[in-house]
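**Student:** take a look and give me a structure for this.
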Amino acid sequence: MISNNELFLQAEPKVNIKSNKEIRVEDLVSVFSSDDKFQNKIKKLVIGKTEKEDKNKVIPMIYIIKKIKEVKEDIDIVAFGSPEILIEIENEKKEIKVLKFLKITLVSLILFLGAGIAIINFHVDVDMEKSLGIISYVVVGERDVEPIYLKIPYSLGLGVGMVTFFNRVLKKKKNKQPSPLELEMHSYENSIDDYIIDITKHNEKEN
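**Tutor:** Predicted coordinates:
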């Protein structure tokens, strides 16, 4: 049974908070105590503020515990989750929709052209035309330099295969397996977060 002298904290690795806003305990961690009054008091406890010039902030869990202990020294705190919480500070600046659309279009175009060039270079390296010609000879017994009846299904299959590989055709399910792209993006975001935490901590020590 949980006593009134126990407080449980569950930290998230990353949170978003607007600039020029007080940072409260409830913004960073989930709080639970059998004493509802004390729980609400801790949730509203201010432990800092986001400045307009800040881009990121790192709040160690030990700092949150220290602030809570200042309110009630004899409280037993049980903490779960990340030992350091990364705060991404959101500025009030709103990006123009047209500009955002142009950026997305430009990036999509560059990726499309880059992928196309990569596929073309791969086919030149392995001499795909010759390979399809050999397949044509094996299947129909005739040497066709440009077997269109093989090139068309091959091209369609290449596109369908890539889309299927990245799980973008089938309907989304609650327990669906993540695509390789989603796994790679998740790993990339975690690496970026770790890097930002290290850099932010280093800058805070220098200041």
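**Student:** please make it C-alpha for all contacts and neighbour counts, starting now.
**Tutor:** Fine.
**Student:** V140: neighbour count?
**Tutor:** When neighbours are defined as other Cα atoms under 10 Å, V140 has 9 of them.
**Student:** likewise for I89?
**Tutor:** Using other Cα under 10 Å, I89 has 21 neighbouring residues.
**Student:** how close does it sit to V163?
**Tutor:** As defined by Cα to Cα, to the nearest Å, I89 lies at a distance of 35 Å from V163.
**Student:** compare with the first, here's sequence two:
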Amino acid sequence: MKNPLFLRLRQRLSVWPETVITLGDICQIYWDGKREEAIRRIPVYKVRPEDGDLVIIDIMQVIARLRSAYPETELEITGASQIIVEVRSARKRPKGILVALVWLLLFIGSGLAIMNFHTDVSMPEVHQRIYYLITGEESRHPLWLQIPYSIGVGLGMILFFNHIFKKKISEEPSPLEVELFLYQQSLDQYYIQHENKENQRTKT
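**Tutor:** Here you go, the predicted structure:
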């Protein structure tokens, strides 16, 4: 009875410079218990300084390493054909004055955007009209409408982004997180396609 080695390449990995990447780091492996741990320790690639921030490891590199160690093994491979390895660097502590300037810029920009939107749709006139329809009286400053509306805008932003500072309200991802996820997927696809073109160019 054949005992194939089941192999699945992970999608992404984050390592430090000079790290030796093993099969266990980049693959999900299922085999018999005796040889599975030995396979996990097989080195595949060592991160070099000239690699930059990203390294693409192809499934063919994995197969070559496995064939050199276990030439007679039957392989069952599923999942992605490449993995993106992100080379981390030491995070610099942000400067307080720079954080404050960015925060101030975003605060002023978002405030101006909301005010410009309300001017475009004539929100004060809408509130005055609603106040007149409800009470039958005219008022230039219907505060009992405007104050709850302003509070509601802030609460709506919190619910929309699903965050209060660093705390999430629910486990459901926010629209911003979904957009960032799609953006990261597009970047990963670009890196993979670019790497394939570079490999084809060097072969010709």
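**Student:** mind checking the TM-score on these two?
**Tutor:** Structural agreement between the two chains, given as a TM-score (TM-score structural alignment, normalised by the length of structure 2), stands at 0.85; 199 aligned residues with a Cα RMSD of 2.4 Å.
**Student:** now do the residue nearest in space to the middle of structure 2 against S170 of structure 2, distance only.
**Tutor:** When structure 2 is reduced to its mean C-alpha position, the nearest residue by Cα atoms, centre = their mean turns out to be F181, at 4.3 Å. Between F181 of structure 2 and S170 of structure 2 the distance, using Cα to Cα, works out to 18 Å.
**Student:** next one: G79 of structure 2
**Tutor:** Remark: distance between G79 of structure 2 and S170 of structure 2 (Cα to Cα) = 30 Å.
**Student:** comparing the two, which residue is more hemmed in?
**Tutor:** The neighbour comparison of G79 of structure 2 against S170 (other Cα under 10 Å) goes to G79, with 13 against 10.
**Student:** the counterpart of the more buried one in structure 1 - nearest residue in space that isn't next to it in sequence?
**Tutor:** For G79 of structure 2, the aligned residue in structure 1 is G81 (criterion: TM-score structural alignment). With sequence-adjacent residues excluded and distances taken as Cα to Cα, 6 or more residues apart in numbering, G81 of structure 1 is closest to A11, at 4.8 Å.
**Student:** now for structure 2: which helix has the highest residue count?
**Tutor:** With DSSP state H setting the assignment, residue counts place helix 175-203 as the longest helix in structure 2.
**Student:** what are the ranges of the helices in structure 2?
**Tutor:** Shown for structure 2, the helices assigned by DSSP H span residues 23-26, 33-40, 59-69, 96-120, 123-135, 143-161, 175-203.
**Student:** and the residue nearest to the centre of structure 2, what's its match in structure 1?
**Tutor:** Here F181 of structure 2 is matched to H186 in structure 1, going by TM-score structural alignment.
**Student:** L104 of structure 2 now?
**Tutor:** The equivalent of L104 of structure 2 in structure 1 is L109 (alignment by TM-score structural alignment).
**Student:** separation between that match and V15 of structure 1?
**Tutor:** Counting by Cα to Cα - L109 of structure 1 and V15 of structure 1 are separated by 32 Å.
**Student:** now swap in Y137 of structure 1 and tell me
**Tutor:** Y137 of structure 1 sits 61 Å away from V15 of structure 1, going by Cα to Cα.
**Student:** and for N121 of structure 1?
**Tutor:** When distance is defined by Cα to Cα, N121 of structure 1 is 43 Å away from V15 of structure 1.
**Student:** how about K201 of structure 1?
**Tutor:** In this structure, K201 of structure 1 lies at 16 Å from V15 of structure 1, with Cα to Cα as the measure.
**Student:** of the helices of structure 2, flag the one that's most buried.
**Tutor:** helix 23-26 (a mean of 20; mean count of other Cα atoms under 10 Å).
**Student:** mean deviation of that one from structure 1?
**Tutor:** In this overlay with structure 1, the average offset of helix 23-26 of structure 2 from its partner residues is 1.1 Å by mean Cα distance after the TM-score superposition for structure 1.
**Student:** in structure 1, which residues correspond to that helix?
**Tutor:** Counting by TM-score structural alignment, helix 23-26 of structure 2 lines up with residues 25-28 of structure 1.
**Student:** do stretch 137-150 of structure 2 as well
**Tutor:** Stretch 137-150 of structure 2 corresponds to residues 142-155 of structure 1 when matched by TM-score structural alignment.
**Student:** try stretch 7-14 of structure 2
**Tutor:** Stretch 7-14 of structure 2 falls opposite residues 9-16 of structure 1 when the two are matched by TM-score structural alignment.
**Student:** how far away from the center of its chain is the matching stretch?
**Tutor:** Centroid separation for stretch 9-16 of structure 1 versus its chain: 15 Å, with Cα atoms, centre = their mean, to the nearest Å.
**Student:** with adjacent residues omitted, what lies nearest to the aligned partner of E125 of structure 2 in structure 1?
**Tutor:** Taking TM-score structural alignment, the alignment pairs E125 of structure 2 with K130 from structure 1. Spatial nearest neighbour of K130 of structure 1, chain neighbours left out: V145 (7.4 Å); criterion: Cα to Cα, 6+ apart.
**Student:** that neighbour touches G133, doesn't it?
**Tutor:** Yes. In this structure, V145 of structure 1 sits in contact with G133. The criterion is Cα atoms under 8 Å, and the distance is 5.7 Å.
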